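> Pasted the sequence and its predicted model underneath.
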Amino acid sequence: MATITRLFDFPYHQQQYHNIPNALVTKKNGVWVETSSDEYINLANTFSRGLLRIGVKKDTKVAVISSNNRTEWHIVDIGVLQLGAQNVPVYPTISEEDYQYILTHSGAEYCFVSDEIVLEKVNAIRKNVPNLKEVYCFNEITGCKNWQEVLDLGKDASNQPEVDEAKRAVSTEDLATIIYTSGTTGKPKGVMLSHKNIVSNVLNSEKRIPFVPGKTKALSFLPICHIFERMVVYLYQYYGVGIYFAESIEKLSENMNETKPHVITAVPRLLEKVYDKIYAKGADLTGIKKALFFWAIDLGLRYEPYGKNGWWYETQLSIARKLIFSKWKAGLGGNLNLMVSGSAALQPRLSRIFAAAGIPVMEGYGLTETSPVIAVNDMRNHGFKIGTVGKVIDNVEVKIAEDGEILCKGPNIMMGYYKDPEKTQEVIINDYFHTGDIGEIDAEGFLKITDRKKEMFKTSGGKYIAPQLIENAMKQSRFIGEIMVIGDGEKMPAAFIQPDYDFLKNWAKKKNIKFTSNASLIENKEVIERFQEEIDAVNKKFGNWEQIKKFELTPDLWTIDGGHLTPTMKLKRKVMMEIYKDLYAKIYSK
């Protein structure tokens, strides 16, 4: 088997060992358009030739900003990487100010965008980015060059020897991409990842993923500019998995039923929404159907892998799978048998319920700086443990520092932060990357994340509070959509809570509670008392000093656009403290 040392080796490996008709599939004008393994490589080479002709060479930075995952992104990716140039992916939803910073800081000379919305943001700051020579669009837009122009320039294959020579000159140690992390504070940091960083991560993770080579289908919808989805897509290419690109999150359900995937990657927030929708439908049933639904839910919430609950539980579970859980699976396309989750902690109840339903979620852990996977669960060989992020992958070493911080060492550790050696030296010490996460490794070798080191705080009484631990427990309530635990330097912890408004409004209507807006709803005495019940129930799981003593409900939804969340759905805690400073004062007013 050919050695894979650079990222652009993956499509060639696929062509040689799992040549498939549906290597990349995008829906255009209502039709799923397939690009085969052969076409993928031909287009990538054509694109490389075109790039050479517009002046792209080794170490040229090419930015790609796409609102959705699509075939074009991957042709651009391989076309750029083959020349020893770097792909700089950018989140489409960030501010114009961040666009300007990233395009300037990276020194991007060319930029490929998906649509009018992204183009408008780029055009708004283009005059302030003198290094940017040209912008091309995937969609046809008047007044903007189209990416097809680069492909057309590459149709003359006379400079293919130059492409081949450029490919041979690319070393596995060379820089492949700069990914700007959506930091919760300050300017984004440019994480430099080499070909070796990501290739090693793919090859050391692939043993954990049970794909049938050449016969598996995946639906891709998490942002491809994030290293998690991007690394997984290279993994799909390695295994000859047909990759279908969802049109949007809104059309996810429709696309799943059209493409019938075997695997998806997801983030916990999405899985929570899927479960909440299923639960809401079950709650609307009546009679025996409703009783059976909740019997199956109760069974699922007690799930333990590998038959640990005994034969009688397994007998009941097989009945529940036939009567109830099979309908869940059908609603997700019918073939889904694996979901891989990352980016944030997964609630154990979701891990249990989906595994019971026969759609196990393999939770993993990593950071952009680690390419990204450090550990991941595996359903096979007793490699799955609920409440953990699995065992550390091959050739990666993890140790726990004295203060509980997770330290990581291996070929997946980034080259450093672009143009920022000081910040690099702060996090890579004696070859170990300091993750900033607190965790532990149990006797069986499973890694468990307990909190973010920087997010832990002390109350005025000197007690440490781990907010994520409390937040994840509280979010198991159907009433709570998002929660942020506060109280650094205060006498007790408290919380800002964004209710799950869909669920809350349905509950309020059943209770005949009158409301005209979110704001009027959360001022209702009965609503506040109901939230207090939820808080009180979860508080019992924690020590007295950790318990949420006060809370305030917020009328607005916490969103990326609103500045509450990073593009990877993490809380921007400092920004939140500013947004809700009045609520903070109300909670802690003397």
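Thanks, I have the structure now. Numbers count the residues shown, from 1 in each chain.

> Going by C-alpha atoms from here, please, whenever you check contacts or count neighbours.
Noted.

> Name the residues of stretch 316-327 that come out as buried.
Leu317, Ala320, Arg321, Ile324, Phe325, Ser326 (16 or more other Cα atoms under 10 Å).

> just stretch 379-395 next, same as before
Result for stretch 379-395 [16+ other Cα under 10 Å]: buried residues 379, 383-394.

> How about stretch 134-141?
Neighbour-count burial for stretch 134-141 [16+ other Cα under 10 Å]: Val135, Tyr136, Cys137, Phe138.

> which one is the last one nearest to, not counting chain neighbours?
The one in question is Phe138. Ser114 (5.0 Å; Cα to Cα, 6 or more residues apart in numbering).

> Would it be right to say that Thr26 lies in a helix?
No. Thr26: not assigned to a helix; according to DSSP: H, G, I helix; E, B strand; the rest coil it is strand.

> Give me the distance between it and Pro92.
19 Å (Cα to Cα, to the nearest Å).

> Likewise for Trp328?
32 Å.

> and here's the other structure:
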Amino acid sequence: MENLRHGRCSHAHRPLRRRVPAIGRRRKAPGPEDQHKIAIISANRPEWILTDLACQQAGAVLVPIYPTISAAELVFILNDSGAKLLFVDDAEMYDKVKILRDQIPHITDIFSFDRIPGVRHWMDVPAAATPESEARLPEVRNAVSPDTLATIIYTSGTTGTPKGVMLTHGNIMSNVEGCLPILPVDEHARALSFLPLNHIFERMVTYVYFTAGVSVYYAESLETIADNLREVQPGIFTTVPRVLEKLFEKIMSKGHALTGFQRTIFFWALRVGQQFEINKRQTPWYKLELALANRLVFRKWREALGGNIRCIVTGAAACQIRLLKLFTAAGLPVLEGYGLTETSPVISVNGKLPKDRMFGTVGPVISNVEVKLADDGEILVKGPSVTTGYYKRPDLTAEAFHDGWFHTGDIGVMLLQKFLKITDRKKELFKTSGGKFVAPQPIENKFRESPFIEQIMVVGADRKFTGALIVPNFENLRAWTKGQGLEFPSNEAALKDPKVKSMYRDAVNRYNQYFNHIEQIKKFELMPREWTIDGGEMTPTLKLKRRVIQEKYRDSIERLYA
């Protein structure tokens, strides 16, 4: 433990070259109710993953919980899982749990990673080990089999009570083995980790790193990612599209601040990058332009990300094609993938080789997973990485599986008999009062290409037309109003200005042309503040909680149809 370095980016050193998690010989695994449950609420840090690995070796079940979780959901998860031990990272999180002690009777001990007066430190656990317990560890470790439950991950979902997804050691390791040949990782690479380890995406990829011998560094926070990238100089990191969008917005703000010839060159390079194609032959003239754009502009982008990026892996939501093209043209290939917590998580992902990549798709299905499309286009999955079911919820398990296939709830198509493309969420499709179906996600993804639109939610179920709630990008809007000579006393006041409303109407009309009459946004309402995780409008993976937003902003929606 003394080998852990704490600094700007904590580095988890690599004694773990073995496959993670450890899997013994196949034998009858204990039932989920027979295993000890250990919960953890912490930001990413080496202690998080070491606690995880210790649970695996001891045959315990880790229950990871998002630090941003509400008090009500926290109480539900701790009681539903029956966790007896709880690890927290700091005093703030301990205080959050402390006031709930009367509501979580199963918890017998709380340990902290930071040293907090009056709270047991996590290093008290190994210090309490006896010679007898240490002697039993090999026997306990060897009893762990592929069928042994490794973790219960409660999905926040967009509505309703959290449900615990059960994943075994075999589930997770099969996904590690399926993804390992696809990603450009080896023992010489470094990885920066900032997506929550509570989510199976970052956690499974961490096991890929360990298996390949990659050094893992943990970012201080989302706000320090840019500094941490320059410091660590990683070869790979995983992200969600929203972080890439924020990164691109910063690049654009610097571009807009340029003047004269430098400004001209910057925006010329952007136009060159947006013409990039991965699967099509480019003309010699374009190749020359791209080489020049790389030398004059894109080289600086790579340096800003540390200068060693081999690839960026993104998932959880659709990434804008223009960003995929731009970053790839700039020598920062973005590999978009797809999966669910229930599938450990990766189902498909674009590969490191150009033949295994297609913009606008989530790539080929990985080798040890089987996919087929139902008659209505729903994506069905079968394979060793698919969950054994939902904890204590046989009803939900039966609902999710039919004839051995897991129903994802996502709608997709297969392009060139190889590349999977997600078109929408089955439950998010809605029908207007005229009986026409509308898929909101493609509309929202397109509209977010506007530099003035931060977030958007399309509405219109059982209504006579399609509308939208739009959250402006207030940084860009402020710059625009300044250029127009307008005042910006507050978000609310700015959104009432006729010129601002007119500008957004023009933007909506510009993007409406990409959709048919039924899908076009007829009316919209501008929202004065961003939707956030803390505000309850977003899931921890930055998906819209549609029903929450619909209820919270019911008056705004009603005004659209008044």
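Happy to help now that I have it. This is a predicted model, so every value here is computed, not measured.

> so of the buried residues of stretch 134-141 of structure 1, which ones are in strands?
Val135, Tyr136, Cys137 (DSSP state E).

> Trace the last one over to structure 2, please.
Cys137 of structure 1 maps onto Ser112 in structure 2 when the alignment is built from TM-score structural alignment.

> got a list of what that match touches?
Shown in contact with Ser112 of structure 2 (Cα atoms under 8 Å, 6 or more residues apart in numbering): Phe87, Val88, Asp89, Asp90, Tyr94, Val119, Arg120, His121, Trp122.

> count of neighbours near the first one?
Meaning Phe87 of structure 2. Look at Phe87 of structure 2: counted by other Cα atoms under 10 Å, it has 24 neighbours.

> Just list the residues touching it, thanks.
Applying Cα under 8 Å, 6+ apart, the residues near Phe87 of structure 2 are Ile38, Ala39, Ile40, Ile41, Ser42, Ile110, Phe111, Ser112, Phe113, Trp122.

> can I get the buried residues of stretch 379-395 of structure 1 in CSV with distance to Leu367 of structure 1?
Below are these laid out as CSV (distance: Cα to Cα, whole Å):
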residue, distance to Leu367 of structure 1
Met379, 22
Gly383, 21
Phe384, 21
Lys385, 21
Ile386, 21
Gly387, 19
Thr388, 16
Val389, 13
Gly390, 15
Lys391, 16
Val392, 14
Ile393, 14
Asp394, 17
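
> residue boundaries of the helices in the stretch 151-300 of structure 1?
160-169, 195-205, 227-239, 252-259, 268-283, 287-300 (DSSP state H, counting those that start in this stretch).

> Confirm that Val471 of structure 2 sits in a helix.
No. Under three-state DSSP, Val471 of structure 2 sits outside any helix and is assigned strand.

> Correct me if wrong: it contacts Leu526.
Yes. Using Cα atoms under 8 Å, Val471 of structure 2 is in contact with Leu526, at 5.9 Å.

> the more surrounded of Trp328 and Pro92 of structure 1?
Using other Cα under 10 Å as the criterion, Trp328 of structure 1 and Pro92 rank with Pro92 on top: 22 against 18.

> The more buried one -> structure 2?
By TM-score structural alignment, Pro92 of structure 1 lines up with Pro67.

> Quick check: closest non-adjacent residue to the residue mapped onto Asp90 of structure 2 from structure 1.
Under the alignment (TM-score structural alignment), Asp90 of structure 2 pairs with Asp115 in structure 1. Spatial nearest neighbour of Asp115 of structure 1, excluding adjacent residues (Cα to Cα, 6+ apart): Asn139 at 5.6 Å.

> could you check the distance from the one you found over to Arg478 of structure 1?
40 Å.

> what do you get for Glu422 of structure 1?
From Glu422 of structure 1 to Arg478 of structure 1 the distance is 44 Å (Cα to Cα).

> Comparing those two, which residue is more hemmed in?
Arg478 (17 against 10).

> What's the more buried one aligned with over in structure 2?
Using TM-score structural alignment, Arg478 of structure 1 pairs with Pro451 in structure 2.

> can you tell me which residues contact that match?
Glu249, Asn473, Asn476.

> for structure 1, which strand is longest?
strand 432-441.

> I'd like the next helix or strand past that strand.
strand 447-452 (DSSP states H and E).

> Tell me the helices and strands packed up against the helix or strand following that following strand.
Next helix or strand after strand 447-452 of structure 1 toward the C-terminus (DSSP H and E): strand 457-458. Applying 3 or more Cα pairs under 8 Å, 6 or more residues apart in numbering; DSSP states H and E, one finds that strand 457-458 of structure 1 contacts strand 464-465.

> equivalent range in structure 2 for the strand it packs on?
Under TM-score structural alignment, the match for strand 464-465 of structure 1 is residues 437-438.

> that older thread, mind listing what the match of Pro92 of structure 1 touches?
Per Cα under 8 Å, 6+ apart, neighbours of Pro67 of structure 2: Ile41, Ser42, Ala43, Met93.

> from these, which is closest to Glu530 of structure 2?
Ala43 (22.9 Å; Cα to Cα).

> Am I right that the closest one is in contact with Ser193?
No. Using Cα under 8 Å, Ala43 of structure 2 is not in contact with Ser193; the gap is 10.8 Å.

> joint contacts of these two?
With Cα under 8 Å, 6+ apart, Ala43 of structure 2 and Ser193 have no common neighbours.

> And the strands in the stretch 451-562 of structure 2?
453-459, 467-472, 523-526 (DSSP state E, counting those that start in this stretch).
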